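Colleague: can't give you the sequence, but here's the structure:
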């Protein structure tokens, strides 16, 4: 027989069991990423800093991940691989085209008056109007003297020539690489249910592969930068700036002037990276731009060549 007090105890036990079951059901049906996000919030520094922060006050989960590294356990091994001797420069050419352009115009040819020469005869031989010869030589009459030197204004197709060279403003910082992620919206590599904005161009290559300066410039930052890992920033002319992230080794110092093709670092996976690659960013006047657009910019250089036809007697 169960007493009244026993009945009370049984009721309390049933209530506790039901409460626990309801709590478990609530946890199971909750957002599976909620706890993941809470754990991220706990592990992040309260005031993460980054010289590349562009999202304002609304930080994405990708930004939060980028405030800490996730590959610290392999970085020591990578640095040993990258410590192998690297060349100081790679032979990279920015030249897209190199052509010679001919322009029509007038070339002054000198002519020594011979015996029996007339102004009419000379004009016919050079296919030039006689009036132009008289004007060029300030002649008041058609009479000529033996041994007189005349300047004959001859119209030709290649009166002047210019060499036109088109060069890329930037070269690919890892020449032997494969593009694995482009600039713009993409699926978060750490959370397939979330879309984030990718701020650069990812170039996959083996750890230790040389990274070169994409253009001439001055090194303004080297060192660790949160999830970007070991990074280099270079200031270029006309307001351009480039960033090279996730490097296993850095070979330049702040204040150093570098030329296009200078080996500045080695490919790695430091910071927050899913594999060995270079994360490449380009800024123009402080604003982020698509690196592939920057890599397609060309400059034109025109050099006047000596006259293709030299005037002489």
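Modeller: Arrived safely. Because the structure is a prediction, the values reported are computed rather than measured.

Colleague: alpha carbons only for contacts and neighbour counts from here, please
Modeller: Noted.

Colleague: the helix or strand harbouring residue 288: which residues count as buried?
Modeller: If you go by DSSP states H and E, residue 288 is part of strand 287-289. For strand 287-289, the neighbour count (16 or more other C-alpha atoms under 10 Å) marks 288, 289 as buried.

Colleague: what's the answer for stretch 162-169, then?
Modeller: 162, 164, 165, 166, 167, 168, 169.

Colleague: who does the strand holding residue 288 touch, helix- and strand-wise?
Modeller: Helices and strands touching strand 287-289, by 3 or more C-alpha pairs under 8 Å, 6 or more residues apart in numbering; DSSP states H and E, are strand 277-284.

Colleague: which strands or helices does the strand it packs on pack on?
Modeller: Short answer (3+ C-alpha pairs under 8 Å, 6+ apart): strand 277-284 packs on strand 201-204, strand 240-247, strand 287-289, helix 291-295.

Colleague: try this one next to it:
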């Protein structure tokens, strides 16, 4: 290997080292074991002992691929098969084509294949190729994510009541009484004629009557307006609650569908990789996270608050989620222990 560092140049062989401007370079030789396997008509490659080339290493599927009459056929392996750096399902091979899968490199030479085992796949004492267990973390299968819901607080309104009758006609009574008393005092002190006094009293009573009519009308109008606003607010929140119920039902259905797809994908991949018994248990878990604001005891029994609590309770219902277990692990407990 030739190393060029700034204006310095050094040629290294395996096992040699050198220092260039306080930087140490060392060329390490890594042994590579080359093995060749003759090809008759058809060979299979994988972890299974039924394969002509059995490679028990991580990343190799139980039945990875086969070569038959110069055609490579991938068996839907988990990590794929690459020919000349391109992932393939089916490919016609040419002389000296490079086949790569997992950490293994293979050269196709028509009558035989040359296997380059830099990391020797036969030497792996920790791997049990016959009884290996696969779990979602191995298979790149992920559970669907938990949904999030934020439940809004209703606009709390007190019970609509009419204005008190005294508040409506009180000002008119005050005007009438003040006008009556003023007329008597003025007539007595100024010695006015009785006709003038009656004229002043009638004017005061007319003004008082007008204020009384206005007060009663305004009392009724304000009551109807408050009822209308309250009804509108209640209808809007009821519509919001119904919309959240619909959204929750759709999201829950989608979550359960993704759970089914997750189980199917897991089982299909597991059976393809392991072809063994699958232990699938189930548990109950939340499918969504509900956030909401607590209310004071004063409004706890409000009708809208009761509807909100029912919605939150509905969203907090648990659904069945799968649990993939090893043999002997407890699935559930009902009166006795079930394994």
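Modeller: It's in. All values reported here derive from a predicted model rather than from experimental measurement.

Colleague: next, the TM-score between them, please.
Modeller: Superposed pair, TM-score by TM-score structural alignment, normalised by the length of the first structure: 0.21. Supporting alignment: 115 aligned residues with a C-alpha RMSD of 6.7 Å.

Colleague: that older thread, now distance to residue 220 of the first structure too, for the helices and strands packed on strand 277-284 of the first structure, in CSV please.
Modeller: Output for these, formatted as CSV (distance: least, C-alpha to C-alpha, whole Å):
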stretch, distance to residue 220 of the first structure
strand 201-204, 21
strand 240-247, 10
strand 287-289, 17
helix 291-295, 19
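
Colleague: highest mean neighbour count out of the ones you listed?
Modeller: Comparing these by mean neighbour count (mean count of other C-alpha atoms under 10 Å), strand 240-247 ranks first with a mean of 27.

Colleague: now do residue 269 of the second structure: how many residues are near it, please.
Modeller: Residue 269 of the second structure is flanked by 21 other residues according to other C-alpha atoms under 10 Å.

Colleague: which one is it nearest to, not counting chain neighbours?
Modeller: Computed as C-alpha to C-alpha, 6 or more residues apart in numbering, the closest residue to residue 269 of the second structure that is not its neighbour in sequence is residue 139, at 7.2 Å.

Colleague: surely the one you found and residue 268 touch.
Modeller: No - the pair residue 139 of the second structure / residue 268 is not scored as a contact, 10.5 Å apart, by C-alpha atoms under 8 Å.

Colleague: that older thread, as CSV, the buried residues of stretch 162-169 of the first structure with secondary structure and distance to residue 300 of the first structure would be great.
Modeller: Formatted as CSV, those follow (DSSP: H, G, I helix; E, B strand; the rest coil; distance: C-alpha to C-alpha, whole Å):
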residue, secondary structure, distance to residue 300 of the first structure
162, strand, 12
164, strand, 7
165, strand, 6
166, strand, 5
167, strand, 7
168, strand, 9
169, coil, 10
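
Colleague: can you redo the residues you listed as TSV with distance to residue 19 of the first structure?
Modeller: Formatted as TSV, these follow (distance: C-alpha to C-alpha, whole Å):
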residue	distance to residue 19 of the first structure
162	88
164	82
165	79
166	75
167	73
168	69
169	67
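
Colleague: now the residue lying closest to residue 286 of the second structure once chain neighbours are set aside: how far from residue 282 of the second structure?
Modeller: Once flanking residues are discounted, residue 286 of the second structure sits nearest to residue 318: 4.6 Å by C-alpha to C-alpha, 6+ apart. Residue 318 of the second structure is 12 Å from residue 282 of the second structure, where distance means C-alpha to C-alpha, to the nearest Å.

Colleague: ditto for residue 332 of the second structure
Modeller: 8 Å.

Colleague: cool, residue 72 of the second structure as well?
Modeller: 40 Å.

Colleague: okay, those two: which has more neighbours?
Modeller: residue 72 (22 against 14).

Colleague: moving C-terminal of the helix or strand hosting that one, what's the next helix or strand?
Modeller: Assigned by DSSP H and E, residue 72 of the second structure falls within strand 71-74. Where DSSP H and E defines the elements, the next helix or strand beyond strand 71-74 of the second structure is strand 81-83.

Colleague: show me what the strand holding residue 72 of the second structure is packed against.
Modeller: Packed next to strand 71-74 of the second structure, using 3+ C-alpha pairs under 8 Å, 6+ apart, are strand 65-68, strand 90-92.

Colleague: tell me where the stretch 201-339 of the second structure has strands.
Modeller: 280-286, 288-291, 318-324, 332-334, 336-338 (DSSP state E, counting those that start in this stretch).

Colleague: elements contacting the third one?
Modeller: Packed against strand 318-324 of the second structure by the contact rule (3+ C-alpha pairs under 8 Å, 6+ apart) you find helix 194-273, strand 280-286.
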